[in-house]
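# below is the structure, and that's it, no one-letter string:
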């Protein structure tokens, strides 16, 4: 993840819980200075991913307005063990690694939105948002809003805790091509005595950006057929606290015309995450990734393989 510094505050006034949050992100990589497309800053710039206010009450719910993580696919990325590591983004460079983005789920991204989250009823909650249009390029207008929604159920029974969720997304794109992106996902996670498992699946049209950056919403600029998911298992070693994990995931994206591209982005990841202190974690990961374009012909690249070993540390304070 990029380095981040957050500023927020909350209080209660006139029977309302009100709050705000600003979070400033910047990468730690020096990038590729001197390479076309990279400036003197090495592609390391300040990115304000969160800037929102919220107000509400436990009796009727919460309204959020501003920029924050999208609703669709948010539980998939927040359940990913590689958030504390590198995942499939090792060879890509840039200011941030990718985790499983594009090889198991679509990036929820940071979106301008107005969101409503209901009260929690016996573990059940629904969330809906009207979001800013994510167009695939300047040849498309931003007149159409996007719509995202999610339902979650949190449970706890006999020392087993977990969550089940479903979410959906729809957005019209008008420009070079006119089409509607739409999709749904379903996922579940459960934990017991230091062990945790996650299962996730998504399906839809016009979702993925495998030809631009895997997992980037709507970047292909067409009504591609997209699907994928991931499974993950982790175990925290008693007394020591080291979390050991393994996961497999894949994302598939096929062109609307059936011939331009047919991409399969598959990866295996194993990792170890050790809490040296309550704030400092040491990280070790190995990733094996294979990207195939089944529609490639002639001299076009048909398969790319990436093997990544990463070692590092992450600090929360």
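Received it, and whenever you're ready, just let me know what you need. Everything numeric here is computed off the predicted structure, so don't read it as measured data.
# going by C-alpha atoms from here, please, whenever you check contacts or count neighbours.
Noted.
# residue boundaries of the helices in this structure?
Shown for the chain, the helices assigned by DSSP state H span residues 74-78.
# my read: residue 62 touches residue 54, true?
Yes: using Cα atoms under 8 Å, residue 62 makes contact with residue 54 at a distance of 6.8 Å.
# spell out which residues are contacts of both of these two.
Common neighbours of residue 62 and residue 54 (criterion: Cα atoms under 8 Å, 6 or more residues apart in numbering): none identified.
# buried sites along stretch 187-207?
187-191, 195-207 (16 or more other Cα atoms under 10 Å).
# ugh, typo on my part, it should be stretch 149-161
In stretch 149-161, counting by 16+ other Cα under 10 Å, buried: 149, 150, 151, 152, 153, 154.
# and those as CSV, adding distance to residue 128?
Shown next, in CSV, are the buried residues of stretch 149-161 (distance: Cα to Cα, whole Å):
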residue, distance to residue 128
149, 4
150, 6
151, 9
152, 12
153, 15
154, 18
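# put this beside the first:
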């Protein structure tokens, strides 16, 4: 049995006099089970689809694409929108099978999402994931679906496949997502457009306390409603991660993000990021 509540706090905004005390409760759930029956989780947590890719992304503790996104002063993007769609946070009921020689299956019933404002949100979302984890190796496949009714309605159907391997000082990660209504940042945020995401990452443990990494991500829409719609985002990030102590990791990154539209317009952003993270 366990329970978890995660609270994120804003630390940087565009105002020097605002309270800066907004909090973001993304996780609030309980779980119970045993080796024989598996595990049941009830509450609010990240989704199954895309979770393995984001949790393995080296930029999770860094910055990646240095863009304000939807939460100015709160979070950076990493490779969200340029490598994978955000796993999302859902009210959910998830069953995880017992571990069967490294193989497990997760089945989830998620609260409806409504990231496309013209669609109703009265249809539950279903997610599923199968994972195999061995010595230094992990592979997964996942899927999600939800029907969006109303004006511009569509059915989101998306799948993913990925894997990671660690051999000695080297690590590799690859993940691919695709489907109708998968969205750039979140479920269905581009309507019923077909799209795909690709994430590739390589890391090297250069010294006992130093890890080097290079990550590339691309998110692409296959079609558009209007000529000004987004065609693709790409991000390339190189990072150095130094474990100062068991609890403190210092981070340095350089990166470039490129965006293209169906109209032919394009934009480029170069970024440098330095900072640290405390684990406790």
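Everything's here; your move. This one's a predicted model, so the numbers in the text were calculated from it and none came from an experiment.
# just the ones of the buried residues of stretch 187-207 of the first structure in strands?
Counted as lying in strands by DSSP state E, out of those, are 187-191, 195-205.
# which two from those end up farthest apart in space?
Largest separation among those by Cα to Cα: 195 and 205, giving 34.5 Å.
# I'd say residue 244 of the first structure and residue 271 touch.
Yes: taking contacts as Cα under 8 Å, residue 244 of the first structure lies within contact range of residue 271: 5.9 Å.
# so which of those two has more stuff around it?
residue 271 (25 against 19; other Cα atoms under 10 Å).
# what's the spacing between the counterpart of residue 268 of the second structure in the first structure and residue 75 of the first structure?
By TM-score structural alignment, residue 268 of the second structure lines up with residue 305 in the first structure. Separation of residue 305 of the first structure from residue 75 of the first structure (Cα to Cα, to the nearest Å) stands at 28 Å.
# tell me the strands in the stretch 201-317 of the first structure, going along the chain?
225-236, 243-254, 262-275, 280-293, 303-315 (DSSP state E, counting those that start in this stretch).
# can you redo these as CSV with distance to residue 13 of the first structure?
Below are the strands of the stretch 201-317 of the first structure laid out as CSV (distance: least, Cα to Cα, whole Å):
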stretch, distance to residue 13 of the first structure
strand 225-236, 41
strand 243-254, 41
strand 262-275, 39
strand 280-293, 36
strand 303-315, 34
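# count of residues packed around residue 126 of the first structure?
Residue 126 of the first structure has 19 nearby residues by other Cα under 10 Å.
# what do we get in the second structure for it?
Aligned partner of residue 126 of the first structure by TM-score structural alignment: residue 105.
# so what's the closest residue to its match other than its chain neighbours up against?
Using Cα to Cα, 6 or more residues apart in numbering and skipping the chain neighbours, the partner closest in space to residue 105 of the second structure is residue 130 (4.4 Å). By Cα under 8 Å, 6+ apart, residue 130 of the second structure lies in contact with 103, 104, 105, 106, 140, 141, 142.
# can you check residue 123 of the second structure too?
112, 146, 147, 148.
# kindly report the same for residue 117 of the first structure.
Contact analysis of residue 117 of the first structure by Cα under 8 Å, 6+ apart lists 61, 62, 63, 125, 126, 127, 128.
# export these as a markdown table, with columns for distance to residue 309 of the first structure.
Shown next, in a markdown table, are these (distance: Cα to Cα, whole Å):
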| residue | distance to residue 309 of the first structure |
| --- | --- |
| 61 | 44 |
| 62 | 42 |
| 63 | 42 |
| 125 | 39 |
| 126 | 39 |
| 127 | 38 |
| 128 | 39 |
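# farthest pair in the residues you listed?
So, the contacts of residue 117 of the first structure by Cα to Cα: farthest apart are 63 and 125, at 13.7 Å.
# returning to that earlier point: go through the contacts of residue 123 of the second structure and single out the one with the most neighbours.
That'd be residue 148 among the contacts of residue 123 of the second structure, by other Cα under 10 Å, with 27 neighbours.
# residue 220 of the second structure versus that one, what's the distance?
The gap separating residue 148 of the second structure from residue 220 of the second structure is 21 Å, by Cα to Cα.
# on that earlier part again, of the strands of the stretch 201-317 of the first structure, which approaches residue 45 of the first structure most closely?
strand 303-315 (19.8 Å).
# what about that closest one, how far off from the second structure?
On superposition with the second structure, the mean distance recorded for strand 303-315 of the first structure (mean Cα distance after the TM-score superposition for the first structure) is 0.5 Å.
# residues in contact with the aligned residue in the second structure for residue 273 of the first structure?
Per TM-score structural alignment, the equivalent position to residue 273 of the first structure in the second structure is residue 241. Residues in contact with residue 241 of the second structure, defined by Cα under 8 Å, 6+ apart, are 210, 211, 212, 249, 250, 251, 252.
# minimum distance to residue 12 of the first structure: which of the strands of the stretch 201-317 of the first structure has it?
strand 303-315 (30.9 Å).
# what's the angle from that closest one to strand 262-275?
20 degrees (axes from the mean of the first three to the mean of the last three Cα atoms, to 10 degrees).
# now strand 303-315 of the first structure and strand 280-293, what's the angle there?
Using the same axes, to 10 degrees: strand 303-315 of the first structure against strand 280-293 is 170 degrees.
# in strand 303-315 of the first structure, what's buried?
Using 16+ other Cα under 10 Å as the test for burial, strand 303-315 of the first structure gives residue 308.
# which other helices and strands contact that strand?
Using 3 or more Cα pairs under 8 Å, 6 or more residues apart in numbering; DSSP states H and E, the elements in contact with strand 303-315 of the first structure are strand 280-293.
# what about the strand it packs on, distance to the chain center?
Offset of strand 280-293 of the first structure from its chain centre (Cα atoms, centre = their mean, to the nearest Å): 16 Å.
# now swap in stretch 189-201 of the first structure and tell me
That offset, for stretch 189-201 of the first structure, works out to 18 Å (Cα atoms, centre = their mean).
# so it matches what in the second structure?
Taking TM-score structural alignment, stretch 189-201 of the first structure hits residues 164-176 over in the second structure.
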